[in-house]
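1. next one to model:
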Amino acid sequence: MQAARERAAARGHEPGVRRPGAKPALGRAQNPRRRRWSGPGVDERDPQPLGRLASRMATQLGWSDRLANGQVFGQWTRLVGEEVAEHAQPVALKEGELTVRASSTAWATQLRLLQRQLLAKIAAGVGHGVVKRMRIQGPTAPSWRKGPRHVPGRGPRDTYG
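-> Modelled structure (predicted):
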């Protein structure tokens, strides 16, 4: 190494000074404005896990509330249990009020009794404040009202037999 330096000095080259058109030495950047390697420490340019990037993007774009609402519908069976999920389906979630439709009036009554426990399970699974109250509906009965005009009265009762 010393011999190479002596030969370069004999030719008129000074150490540390580059000739025009010469390639840069290893480890030096070609363009001073170019970004350098991030190094061993943590840097924002380092690769990030996809989940962290997605949650950061959802927060920045204001999607967090909608994603939390979607989790209630997407994870309904896991949140409330298989038996309840068989007989009750979430219909709407607006301003913290979850509307649930039951398969029968008996299940609607049962859900009203279990409402406090269901709210606790949903809060534990999705987060507090996403669902604040539940509105439970029974099954919808068929409407016998047809057309724009209607005659008041009892309507059809036992007309099938």
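
2. contacts, neighbours, all on C-alpha from now
-> Will do.

3. and the residue nearest the centre of the chain?
-> residue 67 (4.3 Å; Cα atoms, centre = their mean).

4. measure that residue to residue 54 for me?
-> The spacing between residue 67 and residue 54, counted by Cα to Cα, to the nearest Å, is 11 Å.

5. just residue 60 next, same as before
-> 10 Å.

6. what does residue 36 give?
-> Applying Cα to Cα to residue 36 and residue 54 gives a distance of 27 Å.

7. compare with the first, here's sequence two:
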Amino acid sequence: MPEPEPEIPETIATYLRLRGLEPSARRKRRKRRTGDDEAQPFMPGRDPQGIGDVLGALTRDSGWNPHLAREDLVRRWDEVAGAETARHTHPVDLTDGTLTIKCDSTAWAKQLQLIRAHVLTEILRRFPEAGVENLRFLGPDVPSWKWGTRAVPGRGPRDTYG
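-> Reported below is the predicted structural model:
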């Protein structure tokens, strides 16, 4: 059985507790936090953040920024190409850094080929994370006599029309 501690006068016990020489009963009950700096008040990073900052960090950490930039490019095509051009064209595919744009007519496709550098510069300036490296302009669908990946050069079945 442990020996009972001798009784210390209250004034000396208070003095010892204040100097930290003797643990107080209150100190024994309180748990001490260690290592979790984010839970401490007045530490860096504890300030409230706006919803835009939180969502921006989430998309960046999740790796969604390139996908969202591509979607923004398609959604804002009229701002990139201009309102008149956007009425006659629309992006249809982005594969391996090549953005394919479908045009209403071959004249629009040719016109856009002439200003390809300007359109590409505007895309890179506004949407650098989209990954666009090249542009491809397609005219309207026209019937083709070629079938498959291999074709013989020449006029083909039109030879017998005469």
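
8. report the TM-score for the pair.
-> The TM-score (TM-score structural alignment, normalised by the length of the first structure) is 0.64; 131 aligned residues with a Cα RMSD of 3.3 Å.

9. now do the SS call for the residue nearest to the centre of the first structure.
-> Here residue 67 of the first structure is helix, with the state taken from DSSP: H, G, I helix; E, B strand; the rest coil.

10. what number of residues lie near the closest residue to residue 73 of the second structure other than its chain neighbours?
-> If you skip the residues right next to it in sequence, residue 73 of the second structure has residue 127 as its closest partner in space, 6.8 Å away by Cα to Cα, 6 or more residues apart in numbering. Using other Cα atoms under 10 Å, residue 127 of the second structure has 18 neighbouring residues.

11. check contacts around residue 127 of the second structure.
-> If a contact means Cα atoms under 8 Å, 6 or more residues apart in numbering, then residue 127 of the second structure has 69-70, 72-73 as its contacts.

12. and if you look at residue 30 of the first structure?
-> Residue 30 of the first structure neighbours (Cα under 8 Å, 6+ apart): residue 24.

13. do the same with residue 11 of the second structure
-> By Cα under 8 Å, 6+ apart, residue 11 of the second structure has no neighbours at all.

14. how close does it get to residue 102 of the second structure?
-> In terms of Cα to Cα, residue 11 of the second structure sits 90 Å off from residue 102 of the second structure.

15. could you look up the SS state of residue 93 of the first structure?
-> With three-state DSSP as the criterion, residue 93 of the first structure reads strand.

16. that one contacts residue 70, doesn't it?
-> No: counting by Cα atoms under 8 Å, residue 93 of the first structure does not reach residue 70; the two are 9.1 Å apart.

17. quick one, which of the two is more surrounded?
-> Neighbour totals were compared for residue 93 of the first structure and residue 70, and residue 93 leads with 20 against 14 (other Cα under 10 Å).

18. the more buried one and residue 9 of the first structure: what is the separation?
-> Taking Cα to Cα as the criterion, residue 93 of the first structure is separated from residue 9 of the first structure by 80 Å.

19. show me where the first structure has its helices.
-> 2-10, 50-61, 64-74, 76-80, 82-87, 105-113, 115-126 (DSSP state H).

20. residue 41 of the first structure: which of those helices is closest?
-> With Cα to Cα as the criterion, residue 41 of the first structure lies closest to helix 50-61 of those, at 18.6 Å.

21. give me the mean distance between the closest one and the second structure.
-> Compared with the second structure after fitting, helix 50-61 of the first structure has a mean deviation of 2.6 Å; criterion: mean Cα distance after the TM-score superposition for the first structure.
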